[in-house]
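Student: Sequence first, then the predicted structure, then my questions.
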Amino acid sequence: MRELKFRAFTTSQHEPASGNPAGVVLDAEHLSDADMLSTAARFGFSETAFLSSVTPDSARIRYFTPRAEIAFCGHATIASGVALARNGANPVISLTTNVGVVPVEATPQQASLTAVETSVETLDGALLDELLHALGLSRADLDPALPPTFLRGANPHPIVPVGPGVLARLDHDSAAVLRLQDREGWDGTVPVVQRLDETRFASRNPFPRGGIREDPATGSAAAGLGAYLRHGSHLPVPAEITVEQGREVGRPSLIRVSVPATGRIQVSGTAEEM
């Protein structure tokens, strides 16, 4: 069994602390669920990916936080694609996740994943008020052009677009957010997003369900953002957008998102071994 550590969605070599740390365990065939959970806890990252049945063009992949298994993780998928590429995999790898097959194009430096389909749903008024209270926000903080909504894809989660200045003072109640995540079954982060210009966004992502206060880079949420923008006609498509995340927690990260006119969203980023 080979245990690797990567930083995914790094910004540049000039920022050695950039990117979101992820564990990658190759040859995990003989690990039980309890083994994977304890390994993820030992790594202490928000997610660790466990790969089995690895061939040059495919693998089975599962994801564990220090608390539980989750269906999907974007940054650990990017890290896994780069790890596989460095170990002789083909340029395109099919990863079988708990939510379906995710194609990954990878080189030893970067990877692109094709996210599963994401549906966009209304976020209930009472639930929205409860979420805003947990985030320490009010309806006055919301972006009037981008309504909060709920995304159901690889990891179900809400998305909360806010106006200028809100991200800098975001100070959520982790216990309250965790209660919501556990009660509602929100496996993903809770992205609070600000639009900087037409194709550039900043995001902060509370993630107590992953055992951390805030996630430095969230590929699944970035894919959801792309689906949300397209669904609401908030973006001319096809389009390329970027998501800047993690600077507030000392791990600046950059996520690139390709939003086609129809079909599945693609999320790309670099990864470096730690």
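Tutor: Cool, got the structure. All figures in this text were calculated on a predicted structure; none of them were measured in a lab.
Student: all contacts plus neighbour counts: C-alpha atoms, from now on.
Tutor: Noted.
Student: Do you have the helices of the stretch 101-250 of the chain handy? List them.
Tutor: 125-135, 174-184, 219-231 (DSSP state H, counting those that start in this stretch).
Student: Give the buried residues for the last one.
Tutor: The reference is to helix 219-231. 219-230 (16 or more other CA atoms under 10 Å).
Student: Pasting the second one now:
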Amino acid sequence: MTQNSAAEVLRYTAFSADPRGGNPAGVVLDASGLDGAAMLAVAAELGYSESAFLTGRYEPAGADSPDGTAPATVRGYTIRYFSPKAEVPFCGHATVATALALAERDGPGELVFSTAAGPVPVAVAREGGELRATLTSVGPHVARIAPDDLAEALAALDWPAADLDPALPPRIAYAGARHLVLAAATRERLADLSYDFARLEALMHRLDLTTIQLVWRAAPDVFHVRDPFPVGGVVEDPATGAAAAAFGAYLRAEGLAPDSAVLTLHQGEDMGRPGTLTVELRAGDPRVRVSGTGTRIDA
């Protein structure tokens, strides 16, 4: 293992301007001297749901940027993400955290992160005195889940099928990572989360799922969400940008949101770490945009 003590590890929370809210992530802005084992060790020591590691610079193509601008105007970085247990292909909240850390160091602007899932553009701007990052997902897709797999997921969660919202059908959605979307019929059902960790973890490994996106629709464009994350070694993820992007793609694919829409997702309230994620759908662009604020956490 290379020396992980040489890497400066920053701590940021994403999707909240309060360090006590949102989803904390470790951020290493120079991980060029770390191998995968060292990155995993850093992530495990931090214990956050995910941490991000910039492994180098690269020259992004113009098409990789949010607005197709020339490569010279965009800063490109290669990035890897690790939970305490394993590497993951994409992590939204750690992307936002890293973009905010870079903006504080180098100033706001356009970034592109080269991830295992593909290029992810991020625009950082200052709004009302706060930095706000907007990531643009890779191309999404949505698929049905087999009845037996759905039954196993519900059994692991201890959710009766009657507690599901029939207006939002179960689906597997992808926008950089795979998530099973399950909609609760009531806020009380969503709040009562106590599941079989090992059983759900085994199913998620078999289906290559990153989280389970549990949702309750409070209004046509407002949702409360929770994300069990046993495959990452934590019971629940406080604010999940990758799942938010997948959920936006799910709503559009199922005709549950218009082609152009701005959605608000509240997450983390039941954990005592409230955060807010803004999901934007644009007509003519299959990708999903997820935005939020963030702040540094004092070590």
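Tutor: Yes, it's here. Model, not experiment: these values are computed from the prediction.
Student: hang on, the earlier thing: include distance to Asp143 of the first structure when you put the helices of the stretch 101-250 of the first structure into TSV, please.
Tutor: TSV is the format used below for the helices of the stretch 101-250 of the first structure (distance: least, CA to CA, whole Å):
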stretch	distance to Asp143 of the first structure
helix 125-135	13
helix 174-184	21
helix 219-231	13
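Student: So which of the ones you listed is nearest Pro56 of the first structure?
Tutor: Set against Pro56 of the first structure and scored by CA to CA, those come closest in helix 219-231, at 23.8 Å.
Student: post-alignment, that closest one versus the second structure, mean distance?
Tutor: On superposition with the second structure, the mean distance recorded for helix 219-231 of the first structure (mean CA distance after the TM-score superposition for the first structure) is 0.6 Å.
Student: residue range for that helix in the second structure?
Tutor: Across the second structure, the stretch matching helix 219-231 of the first structure (TM-score structural alignment) is residues 241-253.
Student: Give me the contact list for that stretch.
Tutor: Stretch 241-253 of the second structure has contacts (CA atoms under 8 Å, 6 or more residues apart in numbering) with 90-93, 137, 140-142, 171, 173-179, 181, 211, 213, 257-259, 265, 277, 279-281, 286-290.
Student: repeat that for 7 Å
Tutor: 91-93, 137, 140-142, 173-177, 179, 213, 257-259, 279, 288-290 (CA atoms under 7 Å, 6 or more residues apart in numbering).
Student: Which among those count as buried?
Tutor: Listed as buried from those are 91-93, 137, 140-142, 173-177, 179, 213, 257, 259, 279, 288-290; burial here means 16+ other CA under 10 Å.
Student: Where strands are concerned, which of those count?
Tutor: With DSSP state E as the criterion, strands contain 141-142, 173-174, 179, 213, 279, 288-290 from among these.
Student: ok, so of these, who is nearest Leu102 of the second structure?
Tutor: Closest approach to Leu102 of the second structure among these (CA to CA): Val290, at 17.9 Å.
Student: Could you check which residue of the first structure pairs with the closest one?
Tutor: Per TM-score structural alignment, Val290 of the second structure is aligned with Val267.
Student: tell me the secondary structure for the aligned partner of Ile78 of the first structure in the second structure?
Tutor: When the second structure is aligned by TM-score structural alignment, Ile78 of the first structure is paired with Val96. Classification of Val96 of the second structure by DSSP: H, G, I helix; E, B strand; the rest coil places it in helix.
Student: Could you pull up the residues touching Val96 of the second structure?
Tutor: 14, 133.
Student: Phe150 of the first structure too?
Tutor: By CA under 7 Å, 6+ apart, the neighbours of Phe150 of the first structure are 120-123, 157-159.
Student: Tell me the one of the buried residues of helix 219-231 of the first structure nearest Pro144 of the first structure?
Tutor: Leu229 (14.1 Å).
Student: Surely Gln267 of the second structure and Asp237 touch.
Tutor: No. Judged on CA atoms under 7 Å, Gln267 of the second structure makes no contact with Asp237 at a distance of 9.0 Å.
Student: Next one: the residue positioned nearest the centre of the first structure relative to Ala79 of the first structure, how far apart?
Tutor: The centroid of the first structure falls nearest to Thr218 when counting by CA atoms, centre = their mean (2.6 Å). Distance from Thr218 of the first structure to Ala79 of the first structure, counting by CA to CA, to the nearest Å: 12 Å.
Student: give me every residue that touches the residue mapped onto Leu146 of the first structure from the second structure.
Tutor: Here Leu146 of the first structure is matched to Leu168 in the second structure, going by TM-score structural alignment. Applying CA under 7 Å, 6+ apart to Leu168 of the second structure gives the contacts Ala183.
Student: before we move on, what about the one 10 residues further on?
Tutor: With contacts defined as CA under 7 Å, 6+ apart, the neighbours of Arg178 of the second structure are 172, 208-210.
Student: What's it aligned with over in the first structure?
Tutor: So Arg178 of the second structure corresponds to Pro156, using TM-score structural alignment.
Student: do Trp159 of the second structure as well
Tutor: Aligning on TM-score structural alignment places Trp159 of the second structure opposite Leu137 in the first structure.
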